[in-house]
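[1] coords please:
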Amino acid sequence: MRKNGGLALVRRIGRRVEALGRRARRSHRLAFVALSLVQLVISIASFIWMTFVPASFLIIPLVVGGVLLRFGELVALTGITAAFGSYVVLSRGMTMPRIGFVLVLVIVGWIMITSAKVRSRLGVAGTRSESMLMELRDTLTAQGEMPPLPPGWRVEVAIQSAGGSTFSGDFVVSTMHGDFLEVALVDVSGKGIDAGTRALLLSGAFGGLLGVVPVQEFLPSANQYIRRQDWDDDFATVVHVVLDLRTGDFDVRTAGHPPAIQFDAWSGRWQTRDADGPLLGLMEAPEFKANHGQLRLGDALFLYSDGMVETPRRDIGRGTDRLTGHAERLVAQGFVGGAADLVATAGGPGDDSAIVIIHRMAHG
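    Alright, predicted model coming up:
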């Protein structure tokens, strides 16, 4: 019983601390006043009981302020902390260790202020900026989620960012209208976090175009949108597929992107579906031709980014052969888990890698 009572007490304390943290995030002025009072209490206690309350405790509220406070409030708290710390420490005598502590206190404050200044440019304070980035990342991930498909069809998506970050220059958008599935795999110039901001911008725009404009107008409309951004040397490549889920007929259109690959279950052969088109964002009115095909029972269609097939030491042709060699191993298992497997085994570690597998199962 005592143990359960102790756990209940810890939980109550934890809930109250969490509630205070949420209230402090909402009321920056309250947090500033509270932290200033804490610094005052620590300074007085350290001045009286320097053995039991070291002046280094002043760093803790300063770091907490760097998380909770706005830029101006953090500057004020840093000044208060430096003043209190200097008075408490230097009143005991001017020695090198004490002068060094004051310098460390000022340096920590400067680091906190620098971080807060970057966040202040966004107009947000504390951890809210990080929360916004996580929400944007979740939005980018949600854009790539496939809609529910009828029996007999399965789609797998896997994306791996360069450097292991959660932001990638490769992304997928999809929609389904009637019996037609539209999927676009996009590769933004750059990689990892450097391309993440442009990928977030384009994912929303391309997701809005998909299923709204006629299928043959998707790539020209996407091209116009990128050109309106007035980027210097940035561009995007896209492979766009429209699939009739009743018949298996599909059209593939590409814009500077590696060709799609089709697996023919009846012959066991792999065929590239090349529909060569220019990069998005470089030409005023490019034309994009469609490559027509059909997925029969057991067939699969692979869409992938250049990070899956191209490296500084390997061209796209050899990389495509290598990718099909890896995919050949997955035929026996019906390509289940194949997207994640191929990204892990064939994806280049120095570039973003993405793959989409559309499989018409032999048994519905």
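[2] alpha carbons only for contacts and neighbour counts from here, please
    Fine.
[3] List the buried residues for stretch 114-126?
    116-117, 119-120, 124-126 (16 or more other Cα atoms under 10 Å).
[4] tally of neighbours for the closest residue to residue 45 other than its chain neighbours?
    In space, and not counting its chain neighbours, residue 45 is closest to residue 53: 6.3 Å by Cα to Cα, 6 or more residues apart in numbering. Here the number of neighbours of residue 53 (other Cα atoms under 10 Å) works out to 16.
[5] any idea which of the buried residues of stretch 114-126 is the one closest to residue 310?
    Distance to residue 310 across these (Cα to Cα) is lowest for residue 119, with 37.2 Å.
[6] quick one: which helix or strand includes that closest one?
    helix 96-120 (DSSP states H and E).
[7] which parts of that helix are buried?
    In helix 96-120, counting by 16+ other Cα under 10 Å, buried: 98, 101-102, 105-106, 108-109, 112-113, 116-117, 119-120.
[8] Now show me the structure for the sequence below, then we'll compare the two:
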Amino acid sequence: MRKRLRRARRRLRTAGVDYFRGGAADWPVLCALALLVPLMIVLNIWIPDWAPPTALVLPILAGALLLRPGSLVVLYALAALGLSAESVIHTGQRVASENPEAYVYGVTPGAAGVGGLLLAQFRARVGVPWWGGSTMLFDLRERLRVQSRVPALPAGWHADMALRPAGGQSFSGDFVVAARTGPGQRLLEVVLADVSGKGMDAGSRALLLSGAFGGLVGSLPAHDFLPAANGYLLRQSWEEGFATAVHLVLDLDTGEYELLSAGHLPGMQRLAGAGRWEVKEAEGPLLGIYDGAKFDGVRGRLNRGDVLMLCTDGMVEAPGRDLAEGMDRLMGEADRLVPGGAPGSGAGAAAALIETVARDINDDRAVLLLWRD
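    The predicted structure follows:
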């Protein structure tokens, strides 16, 4: 029996929830909050207009934010005793059924206590303080944004990228990884990926994959990147472990490029000389479906005035509309917003495309534009 209790205790500690004790770090905070309880009672007796019985909500909420569940239960017990003492002092009755006000005094602190305990349990499972969780998420979001920026390009080259998570959330299943690689950093490698799911549901997997993809880009030959990414997803054994991705390798000296795709939408190139768009579709299965997948690329060249556009399915998919129709609409709108040729033309065009073409805010949307003048 003792061995089972020890094993259960170790499991709880591993999960970040220690219900058997609050931890030494909690004692100073617990003592300070415990002293507030009798202080609230005294204030309620002498100046009830300034310190009503429901003022016990203050130490309860403070404890929910600062204490572990074990210490919080101790504080709640003290608060319950203090609330009972207030009721007895004010009414002179010990039977709550004879004192309707006792119910009013207890409902608000009781509801706050239940909510606070649930909050403390969640915090303990995560294993970070209440102020640290938001800071950590903010830091992760900013790191993802920094990693998604296209590095500085040589004169004559321009890039514009925009990403909008589903529902206006902070995290998205779409992400971009870009880096200058090769001898003299003459190559630009860009990976635009779309993880299964959307918004916060796919955000955690997108964060993990963006870090992994960022480590692979430039560390492997171009044709080895997607097979390595596919193997990485298979090793995760996620229930929704698939993703689509397009890998662009662009020579910034000559303008020649190669697109490799893993079940992703084709690239679209606007030919300045012909004044039309050309679809660049590479062959390859989704990432994370089966081992040994092969990815065949398609080659092209960006001449002066040409524009290359990459996007995720949120830009072209819509209920009742064919995918090809959505791509035609996107290319037509891009003709208006991205006139090639002039230095700096098209700045902000990616965000404008999302606002005008992809109005469905219930899906992640990302678009990347590269052009040469």
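[9] And the TM-score between them?
    Here the TM-score for the pair of chains, by TM-score structural alignment, normalised by the length of structure 1, is 0.88; 336 aligned residues with a Cα RMSD of 1.7 Å.
[10] residues contacting the residue nearest in space to the middle of structure 1?
    For structure 1, residue 167 is the residue whose C-alpha lies nearest the centre (Cα atoms, centre = their mean; 2.7 Å). Contacts for residue 167 of structure 1 (Cα atoms under 8 Å, 6 or more residues apart in numbering) come out as 137, 161, 192-193, 195-196.
[11] For it, what is the corresponding residue in structure 2?
    Residue 167 of structure 1 maps onto residue 171 in structure 2, with residues paired by TM-score structural alignment.
[12] Look up how far residue 355 of structure 1 lies from residue 162 of structure 1.
    14 Å (Cα to Cα, to the nearest Å).
[13] Neighbour count: the two, which is higher?
    When residue 162 of structure 1 and residue 355 are compared for neighbours, residue 355 comes out ahead with 27 against 21, by other Cα under 10 Å.
[14] which position in structure 2 aligns with that one?
    Looks like residue 355 of structure 1 aligns to residue 367 there (TM-score structural alignment).
[15] Just tell me what residue 76 of structure 1 corresponds to in structure 2.
    So, by TM-score structural alignment, residue 76 of structure 1 is matched to residue 74.
[16] and its match, what is it in contact with?
    Counting by Cα under 8 Å, 6+ apart, residue 74 of structure 2 has no contacts.
[17] can you tell me which of the contacts of residue 167 of structure 1 are in helices?
    137, 192-193, 195-196 (DSSP state H).
[18] For the strand or helix carrying residue 224 of structure 2, what is the distance to the chain centroid?
    Secondary structure assigned from DSSP H and E places residue 224 of structure 2 in helix 222-236. How far helix 222-236 of structure 2 lies from its chain's middle: 22 Å, per Cα atoms, centre = their mean, to the nearest Å.
[19] residue range for whatever helix or strand comes next after it in structure 1?
    Later in the chain than helix 222-236 of structure 2, the nearest helix or strand by DSSP H and E is strand 243-251. Using TM-score structural alignment, strand 243-251 of structure 2 lines up with residues 236-244 of structure 1.
[20] for stretch 8-17 of structure 2, same thing?
    The aligned range for stretch 8-17 of structure 2 is empty, by TM-score structural alignment.
[21] Over to stretch 305-324 of structure 2?
    So stretch 305-324 of structure 2 sits over residues 298-317 in structure 1, by TM-score structural alignment.
[22] Identify the residues contacting that stretch?
    170, 185-187, 239, 257-266, 295, 318-320, 322-323, 343, 346-348, 351-362.
[23] gap between the equivalent of residue 128 of structure 2 over in structure 1 and residue 161 of structure 1?
    In structure 1, residue 128 of structure 2 lines up with residue 124, judged by TM-score structural alignment. Distance, residue 124 of structure 1 to residue 161 of structure 1, by Cα to Cα: 27 Å.
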